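A.B. asks: Pasting the sequence and the predicted model now:
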Amino acid sequence: MMLPWQPAGEALAARLAQHQIVALGEVHWTGQPYDWLCDWLATPGHADLLDTLVVEFGNGRHQAVLDAYLAGEAVSEAALRAVLQDALFGLTWSHPAYLRLLACLRQLNQARPARRRIRVCLAEAPFDWQAPDLAQAWQRALARREDDYYHCVQRQVLAPGRRALLLFGAFHLRRRGETSPQLAQHILDPLGARLARQLGEQIYFIWPHFTADPALNHALTESQAQGQGPRLCHLAGTSLAQQIFGLLHPRLPSDQRLGELTDGYLDLGDLPRRQQLPTDWLADGTWCREIWRRARALPTDAGQALQQQLQRLGIQDN
């Protein structure tokens, strides 16, 4: 498949220089995208292209803790882990790459004056896991999640006129939503579609390569063998843009074209995905007991799914 690839680092820098917001879809349970982003931020001049990251991975209740950490203040490991662990889907953010990214930004900020430090905004609204009506509170928070993400971007980026990189699960960052009734169990009007309607060409969307489609995987693997390294393709006018999204990602069987849902395609090579809890999470008996308490208190379907996940990960119910 012949595509107009560019080196990914240069392409991301160019897009941030041209657009107020770049929306970069992430792939859960793999570290390469975040390690690549850390290298990108450490490249001279790149950190000057943005002032804000808006991220999905964390509970907004802990924004002050994260602010203090990124400013170089002393923050305990347990308090920093809680930023991730207390999210609505805390286990999703268990990969150590998230904390590596935060550590990278903390170090980067130490070399920058206070007014030029990069901010990280937790888009998930504050949530209290000690709420007396926990099951109902969790359902309400889940139902308004996309609204909360959108309002965070409005407050933290658009209203003050900042330049931002958004880091969310890729399915939240589709340029268009869905209207088909058979897709009602999916997010029909995601964050990306809402921002695209408002911002038009001021926002640029990047989709990460992680399809299960064997033909596309084979084509990209063959071309990567030439040693091009991380690369990004602007999709307009390419054959890749014409691919049916639902064939690339059966999880969302949309009949829209890939080029209708995103602007760029990021290929970082093979992204092995494996959910494995860090040893410090597993060693924290207080957290293990608490996550089991949450699993038992959540709505039936969500609670059972979390309990099964905990069992697969070897977290004992004490």
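C.D. replies: Cool, got the structure.
A.B. asks: From here on, just use CA atoms for contacts and neighbour counts.
C.D. replies: Noted.
A.B. asks: Report all helices and strands that the helix or strand hosting Phe168 contacts.
C.D. replies: When elements are assigned from DSSP states H and E, Phe168 belongs to strand 164-169. With contacts taken as 3 or more C-alpha pairs under 8 Å, 6 or more residues apart in numbering; DSSP states H and E, strand 164-169 sits against strand 21-26, strand 52-55.
A.B. asks: Just the angle for it relative to strand 21-26, thanks.
C.D. replies: 20 degrees (axes from the mean of the first three to the mean of the last three C-alpha atoms, to 10 degrees).
A.B. asks: Give the next helix or strand downstream of strand 164-169.
C.D. replies: Following strand 164-169 in sequence, per DSSP H and E, is helix 191-199.
A.B. asks: Help me confirm that Arg117 comes into contact with Asp51.
C.D. replies: Yes. Counting by C-alpha atoms under 8 Å, Arg117 sits close enough to Asp51 to count as a contact (6.9 Å).
A.B. asks: In addition, the following structure is provided for comparison:
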Amino acid sequence: MNQVRVGLCVATSLALGLCADAQPEASGSAIAQIAKEFDKHPLIMIGELHRWEQLHAFMREMIRNPEFVCRTDDIVVEFGNSRLQELADTYAFGGTVTDTQLQSLWRETSVPLTWNSPLYRQFCETVRDINRQHVCAHPIRIVLADPPLDWSKIKTAKDYAPWADRDASYADVVEREVLSKHHRAFLLAGQFHVVKQTPEGDKDGTRAAQLIERKHPGALFSIVAVPSPAVAEAMHMGPPPSFRIVRGSELQNADFAMIATMNPNKKWPPLGDVVDGLLYVGDQTFLYPSPTIYLDPAYHRELRRHASIIKEFSGQDFMPVIDDLVNEARKAEKQKQ
């Protein structure tokens, strides 16, 4: 037993009450097990680490699988501006959309940079493809859940402020576009948006999952991805991809801080109070776009304007990252010459 395994078992033994190599509760594929949760819950939500290649590969496989996707009506995503829902519908249902229009879905959101990873375009392409192939008897809709802000009308932090609560926007969209229509949906958002309880002393507001659960207790089954093989071993996950239900298992009293990618040093409630399931997809590599996209003058100028307003509003400064990306792109262009 290596030192990592020993350390993790010591860390988890008090919470789990064991360190034996227990077998995961698995029958059939991880996708089939997750799909089965639709028997009890109209909403299944996965919390991602943004740009995680292996997780996105699994999710693309999942939404190509009729056993899962045909049980859904909608796929709700964090990475699109809900003001552009009509455009998303046109694209998902096979209509003509220019590349600039498609990019606007994620470039016009309330936060910059993250969604430029090719993974989010690939996700949209996958939904469009399954609709084109008529994988299900009904079309699957991409539902955009970021606040419906119009950047052309936002000039100051005061203009931006009404659109800053991304969790409330996400929950409102789920209520309006899914639950009020008695639909089922697969929900995708960052890890911290899917937690049902937050760490002690958290001042970042109520999360989307909490808002949904508050109004519809039991409607949501939330899943987070295990971030490393070492943690997966401590949690007794099977070979990737593997899935485990937390509540009702020995995992429910484990320390969520082992999995948390945000605020891991804070005091979290037990794992079973925070999420309902764990997903393990193996390695963790991240996919970024070519930095040359930031050399487009119009996009570069607008990106800096967005970043300046966000900094004025919250203090979060994206400018150094933008500067680094532009410098990297210019170096890459020089090397081509």
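C.D. replies: Arrived safely, thanks for sending. Here the structure is a predicted model, which is why all the values come from computation and not from measurement.
A.B. asks: What value does the TM-score take for this pair?
C.D. replies: The TM-score (TM-score structural alignment, normalised by the length of the first structure) is 0.86; 306 aligned residues with a C-alpha RMSD of 2.8 Å.
A.B. asks: I'd like to know how far the most centrally placed residue in the first structure sits from Trp207 of the first structure.
C.D. replies: The centroid of the first structure falls nearest to Phe168 when counting by C-alpha atoms, centre = their mean (2.6 Å). Taking C-alpha to C-alpha, to the nearest Å as the measure, Phe168 of the first structure falls 11 Å from Trp207 of the first structure.
A.B. asks: quick one, helices of the second structure?
C.D. replies: Under the criterion DSSP state H, helices of the second structure are mapped to 3-16, 30-36, 53-64, 66-69, 85-92, 99-107, 118-132, 157-160, 166-177, 208-215, 229-234, 271-274, 297-314, 319-336.
A.B. asks: Now do the contacts for Ala254 of the second structure.
C.D. replies: Thr12, Ala15, Leu16, Pro270, Leu271, Gly272 (C-alpha atoms under 8 Å, 6 or more residues apart in numbering).
A.B. asks: rerun at 7 Å
C.D. replies: Thr12, Ala15, Leu16, Pro270, Leu271 (C-alpha atoms under 7 Å, 6 or more residues apart in numbering).
A.B. asks: Is the second one in contact with Phe256, as I believe?
C.D. replies: No. Taking C-alpha atoms under 7 Å as the contact criterion, Ala15 of the second structure and Phe256 are not neighbours in contact, 10.2 Å apart.
A.B. asks: Who has more neighbours out of those two?
C.D. replies: Neighbour tally, Ala15 of the second structure and Phe256, criterion other C-alpha atoms under 10 Å: the higher count belongs to Phe256, 21 against 17.
A.B. asks: Which position in the second structure pairs with the residue nearest to the centre of the first structure?
C.D. replies: The pairwise alignment with the second structure assigns Phe168 of the first structure to Ala189, based on TM-score structural alignment.
A.B. asks: Could you verify my assumption that that match touches His50?
C.D. replies: No. Ala189 of the second structure sits out of contact with His50 when judged by C-alpha under 7 Å, with a separation of 8.7 Å.
A.B. asks: tell me, what's touching those two both at once?
C.D. replies: With C-alpha under 7 Å, 6+ apart as the test, Ala189 of the second structure and His50 reach no residue in common.
A.B. asks: Out of the helices of the second structure, which gets nearest to Ala22 of the second structure?
C.D. replies: helix 229-234 (9.7 Å; C-alpha to C-alpha).
A.B. asks: Now do the buried residues in that closest one.
C.D. replies: Pro229, Val231, Ala232, Glu233, Ala234 (16 or more other C-alpha atoms under 10 Å).
A.B. asks: do the same with stretch 119-137 of the first structure
C.D. replies: Buried, per 16+ other C-alpha under 10 Å, within stretch 119-137 of the first structure: 119-127, 129, 134-135, 137.
A.B. asks: now it, how far from the chain's geometric center?
C.D. replies: 18 Å (C-alpha atoms, centre = their mean, to the nearest Å).
A.B. asks: and what of stretch 208-220 of the first structure?
C.D. replies: The answer for stretch 208-220 of the first structure is 20 Å, by C-alpha atoms, centre = their mean.
A.B. asks: With stretch 107-125 of the second structure instead?
C.D. replies: 11 Å.
A.B. asks: so where in the first structure does it end up aligned?
C.D. replies: Mapping stretch 107-125 of the second structure onto the first structure (TM-score structural alignment) gives residues 85-103.
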